[in-house]
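1. can't give you the sequence, but here's the structure:
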């Protein structure tokens, strides 16, 4: 019951916001600029076949592929930097400086390199999600207790055992924090990639509707993109809760 009560305030705020939005949209009376929530809902229902079976799978493919590559490459690089000072000094400054590059400026370059294939969108998603996963995991590996490490060494533990039994458990909460950020950014990355160059996807469909001055058609795919981000975040939170049950006993 306490968890349900915690939802009252945000739910009430959302409802109030939607009501205000509806009233403002009706007062303006220009749906091609600001469609009302009711108009967006109608458009979403009207286009459900095209969006859910035509463009949603394409966007999900980009998001899941980009996230999977980010996890594999990001965690791998974080482990390498943790075990090698040379790798840390070489790659860490590059990872940090990569965040100063505007992603939206690189998206057209990826289109030139990969065309309108899935890989141009995956490249944008990978670039935008790689940073939080890598840095969070690396910080988590570094956060392990030095005293506990020394204790394990005196007990004859090998480097592999220290890594698996000390550093990995210490890094998991950090990894999940970075992954929560990454899953929401992955939706943005996929939408940007599809907006600038694609033949299918929710971002592509939203841009196409904009050229037709269909305000509700522009917002309908955005609602689905937002829903994808929320669902992915909740899935990561559930996975974190399931795999980190040991934290409750500490």
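-> Received the coordinates, thanks. Just so you know, these numbers come straight off a predicted model, no measurement behind them.
2. Could you use CA atoms for every contact and neighbour count after this?
-> Noted.
3. if I look at residue 227, how far off is residue 92?
-> 33 Å (C-alpha to C-alpha, to the nearest Å).
4. So for those two, which sits in the more crowded spot?
-> residue 92 (17 against 13; other C-alpha atoms under 10 Å).
5. Let me see the contact set for that one.
-> residue 81 (C-alpha atoms under 8 Å, 6 or more residues apart in numbering).
6. Just the element for it, please.
-> helix 85-98 (DSSP states H and E).
7. wait, isn't residue 152 in contact with residue 164?
-> No. In terms of C-alpha atoms under 8 Å, residue 152 does not count as a neighbour of residue 164; the distance is 11.9 Å.
8. Use this one as the comparison:
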């Protein structure tokens, strides 16, 4: 009950503030629609919104899965293959230095207008936080853990997965929670540049047709998706990494 109250209270406050801004500044519909109009669009355009939501959600989930795979692989490579560190680290920095809007048209050109370009965009956005968080966790494995692994004569591979990787989980969990929050950005930007489906595509075309209430409905669903993925990730990290006290 307390958790429900914590969610409802800020929601009611934001809705009230939203309506108050419209009344105080006499904002026209094409600048800021009323909350009730957005809610009506959620009901009336349910099938349309659901179709585009499924596309964007698939792009986000696949992007997160592949981003985690490549991020973890890169972190392991940085730890055990010191010679490639000087080559891979600049790539990590470059992946964050280049604005995603600048490379989005290229990705659409290379990978097409389908899911692939949006998934690649999502992977690029979350690649750095996953790799960086996991690599920091692997490097900062407590020395006594490594000494114990040496005492038990664990192989390097066993040490990696049974000792170092477990030690890196709290750091990785923090990076993962950042990644799932920014993953939708990659999917939506890809849809803005070139797509025929997805919430980003729907928002762009609704805006062009001055259907601002529909655009806000798509934005609302995108926010709900992001929050849902974040809270699910937060719950799972707390459940499966109970020794990470800073996550609670």
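-> Yep, that arrived. Keep in mind that what you see is a predicted model, and the values were worked out from it rather than measured.
9. When residue 152 and residue 164 of structure 1 are compared, which one has more neighbours?
-> Ranked by neighbour count (other C-alpha under 10 Å), residue 152 of structure 1 and residue 164 place residue 152 first, with 17 against 11.
10. Trace the more buried one over to structure 2, please.
-> Aligned counterpart of residue 152 of structure 1 in structure 2: residue 149 (TM-score structural alignment).
11. what about residue 31 of structure 2, which SS state?
-> With DSSP: H, G, I helix; E, B strand; the rest coil as the basis, residue 31 of structure 2 sits in coil.
12. Repeat that for residue 136 of structure 1.
-> Residue 136 of structure 1 - assigned by three-state DSSP - is helix.
13. Structure 2: which residue goes with that one?
-> Checking TM-score structural alignment: residue 136 of structure 1 goes with residue 133.
14. Can you report how many residues lie near that match?
-> 22.
15. which ones are touching it?
-> Neighbouring residues of residue 133 of structure 2 by C-alpha under 8 Å, 6+ apart: 168, 171, 172, 174, 175.
16. Surely the last one touches residue 136?
-> No. Applying C-alpha under 8 Å as the test, residue 175 of structure 2 and residue 136 come out as separate, 10.3 Å apart.
17. Which residue of those two possesses the greater neighbour count?
-> Counting neighbours by other C-alpha under 10 Å for residue 175 of structure 2 and for residue 136 shows that residue 175 has the greater number, 20 against 15.
18. Just to confirm, what residue in structure 1 is aligned with that one?
-> Using TM-score structural alignment, the partner of residue 175 of structure 2 in structure 1 is residue 178.
19. now the match of residue 136 of structure 1: how far from residue 26 of structure 2?
-> 47 Å.
20. about what we covered before: run through the neighbouring helices and strands of the very next helix or strand once past the helix holding residue 92 of structure 1.
-> Toward the C-terminus, helix 85-98 of structure 1 is succeeded by helix 103-114 as the next helix or strand (DSSP H and E). When contacts are defined as 3 or more C-alpha pairs under 8 Å, 6 or more residues apart in numbering; DSSP states H and E, helix 103-114 of structure 1 packs onto helix 118-142, helix 168-196.
21. Any chance of a markdown table for the ones you listed, columns distance to residue 211 of structure 1?
-> Shown next, in a markdown table, are these (distance: least, C-alpha to C-alpha, whole Å):
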| stretch | distance to residue 211 of structure 1 |
| --- | --- |
| helix 118-142 | 21 |
| helix 168-196 | 12 |
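22. what's the closest of the ones you listed to residue 74 of structure 1?
-> Smallest distance to residue 74 of structure 1 across those (C-alpha to C-alpha): 4.3 Å, for helix 118-142.
23. in structure 2, which helix has the most residues?
-> Determined from DSSP state H, the single longest helix within structure 2 is helix 46-80.
24. Show me which residues of that one are buried.
-> 49-50, 52-53, 56-64, 66-68, 70-72, 74-79 (16 or more other C-alpha atoms under 10 Å).
25. Stretch 7-24 of structure 2 now?
-> 19, 22.
26. tell me how far that stretch is from the chain's mean position?
-> 26 Å (C-alpha atoms, centre = their mean, to the nearest Å).
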